[in-house]
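Colleague: the following comprises the amino acid sequence and a computationally predicted model.
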Amino acid sequence: MEKITLGILAHVDAGKTTLIESMLYESHQIKKQGRVDHQDAFLDYDPQERERGITIFAKQAKFKWKDHEIFVIDTPGHVDFSASMEQVLSVLDVAIVLISAQDGIQSHTETIWKCLKEYEIPTLIFVNKMDIAYRNKEEILEEVVSKLDPNSIDQADKDREEMIAMCEDKALEEYLQQGSLSSETIQRLFLTRRFFPTFFGSALKNEGVDPLLDSLCALVGQKEFSQEFGARIFKIQEDGSALAKITGGTLKAKEIVNEIKIDQIRSFNGQKYTLLQEANAGDIVALKADTDWKVGDGLGYETAQQERLLASFLTYELLLPEEVDALQLWPYCQQLAKEDPSLQLDYHERSKKITLRLRGDVQKEVLQKMILEKTGILIGFSQGSVVYKETIGKQEYGVGHFEPLRHYAEVHVLLDPLPAGSGVVVCNGNRIESLSLGWQQQIMNALNQRQYGVLTGSELTDVQITLIAGQGNLKHTSAADFRQAAHRAVRQALRKGKSILLEPYYTFKIEVPSQSLSKVLYELEQRNASFEILETEEDMSTIQGSGAIRLLMNFQSELSALSKGRGKIAFIKSVYAPSQDTESIVKTIQYDPEADLKHPTGSIFCKQGAGYYVPYDEVEEKMHLHPLDTESSHSYERVRYHVSDEEAKRAFERTLSKKKEKPKAKKPKVKQELDHEEIKIQPKKPELLVIDGYNMIYSWNSLKDLAKADYNAARERLIDQIVNYQGYKDIDVYLVFDAYRRKQGEGRNETRHKTKIIYTRYGENADSYIERLVHDLKSHYSISVATSDGLIQNSILASGANRISARELEGKVMGVNAIALSHLK
């Protein structure tokens, strides 16, 4: 059975949900046809959707029509949620654009049409609500042809085949020779967007739906899939599972893909799902796994994507009640960010604020209610500020190195400017033969993620990033290490070069009473807008122009005041262009790229068992791969270090000396004048730090939240931080974890670098183990114990050991690892 992934797209209230209800009913998937106004539609099951009568979240259903299995995705129609609609486009085989016969083509309909063109998705048009339309079919078709595409062809027209043939010279030649077109030719013309079949009907009354589905199946035809496994993620659900389309091959439950074990495969139909043991090419499924999925992620041969045509131009700060800390709300915000990446939620550590991007008031209201229901916190929003972007003016070369203890990665890139509107294009120009295909894929995935500029910290765009070299370590390199090195390489290139600040500009059309024309023109001049008067009639005048969104914000209210409520403005198009006020904007934002620990410009190298930070302008000479000619050949050589015999001998002797018992220090004799007794000066004892591991995890501010989400990850992060701290301080460390409640636990020890990690056996808690350890070793070491447990603290002091609180140790560790390890978070 052939499989089709179908998307239904339209402006709000055009009848998308009703059309899907009709399709499900006509295909006998449901027995009763629901209605949006009755709040019983098959896919509008969210309470807010039923309350508002609009689709907010993209959802899917499936049904069979003749010899096809159709996966249909209902997308939001309101302009505020258009980013959610766009997420779906990357997995569609075909789309149906719905037009209300009453409302005609709206501005959002034209936006949808442009998106479909950009994604090259073959499209059918269904004009709905013909049963209550005040215009006839010919008038509506004329509007479709003029505003969408001249090759929109009514499929009920008896001359439709001749009109299809007119779309291409080759097809016209076939039609003239044979008197008709073959089904293969019609399919080809449709799939290449040479014509757009147009239908008329009423979804509520099931009129015109059957011919629409018949043509859909005939025009899409048989689709060929790759035998190699691939999948594209297009939505993250509230439970963390990922909705994905299988684009090739087969996926089985419990299979490991991209180093991720797929725990469950779910097939959704509305709210309900069934568990699958296997998913095949063409299926839409939900994947459950212990990982953080992201919209746009690719599995198998698919690579990550970051297409965003409809991102918001405005960012807002969340306003919280006085008693609520932003960090308290942040874990839920992180979940929201996974479900809808277009929100671009960020937590700013220095200002302790949360910001996000929004498109309008409806989206604000929905988000406000969602957060209140989930957390009990009533939020507000600040006045919106413009979202800037950055690009470059000429080619730049960048390097990134990431090598804290037990991590290693190095990446070299070239950045080239692209034409406006190109976004970020990532290419593989690797010249290092030893860089495996797997590592190259990991670096490419990292480079495909969002990159940030150095002028204002804004998103990078209109740049081609080319991977030209990279290096890893078979034992210590992970995908996260390549991600760190890749991002640092891009930032280092930007820091060296000269960036260009971009800001969004609107193209607008204004209709205003002629008597108010001079006032409106004066106001546009004050806002540095460029414009022209298209026409002036006795009563109304039309102005067309463009201007920076930053300066046109709230112009609608100003226009209403100037025209006494009669003026109208329509924003036709929005683009990013170089800002005319870069200096003042940068000065106002006061972004410091060197203080941005989340997006560093320098690199991390390893010395004496610990990572240390090297600024961007000093890193190139320390790289392990060196370019021979970065401007032409882009060829590279590996650095081979030669160790002399004398150096090797000295290193060997130092290693042996550490294994031998340290010689006792000489005991100088000091005479007391009064009693002539000999005073013995004891040799200084080596330092030993004993740490109650789980006590740290629950006490450290940097680990508490992570522990709630992923306890094992919090423990591993603590271990990494303590190992780095030990390497820097060069002291002995025991890190004790409490396992006394695990009946199967027999206790185990391991050593990482020079840090001894102990998991207590069943029946023995960490406190008793630490007490015994202090008692046994107090004569050999100067011992400090890190814990915030009051009882064990008293026992430590009684044994003559020093004690350190959990917060005190956190401060010391963070101080040592401030640069090297803060980037691991």
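Modeller: Looks like it came in fine.
Colleague: going forward, measure contacts between C-alpha atoms and count neighbours the same way
Modeller: OK.
Colleague: go through stretch 412-431 and flag the buried ones.
Modeller: If you call a residue buried by 16 or more other C-alpha atoms under 10 Å, then stretch 412-431 has these buried ones: 412-418, 423-427, 430-431.
Colleague: turn these into CSV, columns for distance to Gly398.
Modeller: As requested, the buried residues of stretch 412-431 are exported to CSV (distance: C-alpha to C-alpha, whole Å):
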residue, distance to Gly398
His412, 6
Val413, 5
Leu414, 6
Leu415, 8
Asp416, 11
Pro417, 14
Leu418, 17
Gly423, 19
Val424, 16
Val425, 16
Val426, 14
Cys427, 15
Asn430, 14
Arg431, 15
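Colleague: here comes the other one, which I'd like you to weigh against the first:
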Amino acid sequence: MFKTIGVLAHVDAGKTTFSEQLLYHTNSIQARGRVDHQDTFLDNHAIERARGITIFAEQGRMQIGNDTYTLIDTPGHVDFSPEMERAIRVMDYAIIIVSAVEGVQGHTETVWQLLRQYHVPTFFFINKIDREGADVKVVMAQLQKECSDDVLLIEEPLRSDYVSSHVAEWLAERDELLLESFLTESLDAPTCLSSLQAMIKEEQAFPCFMGSALKDIGIKEFIAQIPLLTATHYDNELPFEGEVFKIRHDGHQRLTFIKALQGTLHVRDDFSFGEFTEKVTEIRIYNGSRFETVKEVCAGEIFAVKGLSQAQIGDILGSSISPQPFELIPTLQAKVQYDGGQHIKDVLKIFRLLEAEEPTLRVVWHEKFQEIYVHIMGVIQLEVLCEVLANRFSLAIAFGEPKILYMETIRTTVTGYGHFEPLKHYAEVHLLMEPNTRGTGNTFVNACHADDLSVGHQRLIEKHLFEREHHGLLTGYPVTDIRFTLLTGRAHIKHTDGGDFREATFRALRQGLEQAENVLLEPYYRFKLKAPNDFIGRMMTDIQQAAGTFDTPILTEEHVILTGRAPVATFMSYSTSFAAYTNGKGSLSLQFDGYDVCHNADEILAQIGYDKNADTEYTSSSIFCAKGKGYSVPWQEAQEAMHCLR
């Protein structure tokens, strides 16, 4: 049986040391490394070892009984959380490491919410119980309050023939059939384990263990219990499907990492990517940086292949299902600063390669100014990018100061009209554009009749709406939260080419924006502040000055807890001043909470100074043809000129 288990935590909770112990005690590695000694097995990149943090999600392979486990060690720093999210999507189970001293921290909550979003059954391991200040009871109370009432502390190890009365009672409280057996003293260990395993799978139970990874306390006991509490069911007889979750490069060769969801994959199997068909030329099973080549892999396995250059992270190979969008997105953008000897277009190619490995970089190329921009999660990511570029590509790159990534939407409902008819070309598109619920993103509805436009052309229009981001009129930043409805359109039997509908669609969208009331959006944080009661006044004042809002304060005898929302722009550097005035006694957690109306829109519009008419790549005019010659019709007059209205 193949099982994939991920290890996740807030930075410095002991996640990598815990993973090292699991691999050692299952004989996957012969010696245990230490983060402070820069010799851990899964942190095998020089940058990770030098910084003492996990940056890249890497996998180890271990055998427990008859089961083969892929263990994925994930980044714990918020700047690299998209890498963690991609790994979460291929996990069968997850283990969250929580420090017995620091307890539930900001990133722990983000991890928990992501695991619930993707419905990954979850265990907890309270680490560092040997440290001064460790308090398992306090941490358990935090877990049950912040995460779930169904967190179950397992102090006595479970065995196939033994389950403690505490666990049996906990299960009986949640199942009437088990309760009856419990009261009659006939509830046996196999029944308890079977019920607990099912509840874990259904996210109704979250077992919690404790120990010390560094001192090797509780690790062997944890390993012994994992087979009793986990089960996977994959079907090798179905056609192959696999999710791409990571892309790396081994020299000049591209490695595509895949989780097999069903079926069996063989060397020389092929996949179609639009016009391209590519064959798998090699299959590798990785354990850290080591690998072995195999001829085939089965459902449930994690592996890498060579030969696929078109597959992108998130793709489901062998399936027509559209990739599920990722939850974590960058809120900052930085300009690439380079004055070396290579041509800027060659530098761009390198950034495109890095973008394949880290899609959230969202590399933006400004042809007019010959400039490169990247999207980032934070400044630590920029530092690591500089090191990667220097080490892998011998490029000395710097970055400008990160700036907030804004977005735009509409407040009113409009119909956008686009027509593209230069000589021997023809396409017309009518789009109803309505405000979507905040955070929904752009969506599409098709209300066009096949008598007006063929199904193929209708699908082309939908494709063009989502094939790239579309600039808003206020700042040139992307538009979001718009519900597009294709009303009608027109093609020409002889003169319509595929690209014609791209032009008509883009012009219809832009013409609709010209009519609408446009709104500037900015990213927001959901924050949680905890500090001694003396600081409540300062905290509330700071939040208000940062254009934030907060819920009713939660007061205890010693502490106050404030939760609420605030713009990223005003709050992203607040941790420094908060730590200073609370003398390090406060805790602050920040989680991305989507986009909302910009608190200082006029000021930002003035700063950006975007001129919609100077953006030649995005035009709202339409092109018509008369007497064998194309001519432009400005957006204000486009509706009356449309052919479908006649």
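Modeller: Happy to help now that I have it. Just so you know, these numbers come straight off a predicted model, no measurement behind them.
Colleague: hmm, back to that, report the two of the buried residues of stretch 412-431 of the first structure separated the most.
Modeller: Gly423 and Arg431 (25.0 Å; C-alpha to C-alpha).
Colleague: if I look at the counterpart of Thr247 of the first structure in the second structure, how far off is Glu241 of the second structure?
Modeller: In the second structure, Thr247 of the first structure lines up with Leu261, judged by TM-score structural alignment. Note on Leu261 of the second structure: its distance to Glu241 of the second structure, by C-alpha to C-alpha, to the nearest Å, is 5 Å.
Colleague: looking at the two, which one has more neighbours?
Modeller: Leu261 (23 against 18; other C-alpha atoms under 10 Å).
Colleague: so the more buried one touches Gly300, yeah?
Modeller: Yes: using C-alpha atoms under 8 Å as the test, Leu261 of the second structure is close enough to Gly300 to be in contact (5.9 Å).
Colleague: and for those two, which residues touch both?
Modeller: Tyr234 (C-alpha atoms under 8 Å, 6 or more residues apart in numbering).
Colleague: counterpart of Ile20 of the first structure in the second structure?
Modeller: Aligned partner of Ile20 of the first structure by TM-score structural alignment: Ser19.
Colleague: what secondary structure does that match sit in?
Modeller: helix (DSSP: H, G, I helix; E, B strand; the rest coil).
Colleague: ranges for the helices of the stretch 101-250 of the second structure?
Modeller: 106-117, 136-146, 165-172, 176-183, 189-201, 219-229 (DSSP state H, counting those that start in this stretch).
Colleague: do you know which of those lies nearest Phe271 of the second structure?
Modeller: helix 106-117 (29.5 Å).
Colleague: gap between that closest one and the chain center?
Modeller: 12 Å (C-alpha atoms, centre = their mean, to the nearest Å).
Colleague: I'd like to know which elements the longest strand that the second structure contains is packed against.
Modeller: The longest strand of the second structure (DSSP state E) is strand 518-532. Under the contact criterion of 3 or more C-alpha pairs under 8 Å, 6 or more residues apart in numbering; DSSP states H and E, strand 518-532 of the second structure touches strand 407-410, strand 559-567, helix 568-571, strand 587-597.
Colleague: just give me the mean distance for that strand relative to the first structure.
Modeller: Superposing on the first structure and averaging over aligned pairs (mean C-alpha distance after the TM-score superposition for the first structure), strand 518-532 of the second structure comes out at 4.1 Å.
Colleague: related to what we said a few turns ago, dump the helices and strands packed on strand 518-532 of the second structure into TSV; add mean neighbour count and distance to Pro323 of the second structure as well.
Modeller: Putting those into TSV (neighbours: other C-alpha atoms under 10 Å; distance: least, C-alpha to C-alpha, whole Å) gives the following:
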stretch	mean neighbour count	distance to Pro323 of the second structure
strand 407-410	26	23
strand 559-567	20	29
helix 568-571	20	28
strand 587-597	19	20
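Colleague: relative to Glu522 of the second structure, which of those is closest?
Modeller: Checked against C-alpha to C-alpha, the stretch from these lying closest is strand 587-597, at 5.3 Å.
Colleague: between strand 559-567 and the closest one, find me the angle.
Modeller: 30 degrees (axes from the mean of the first three to the mean of the last three C-alpha atoms, to 10 degrees).
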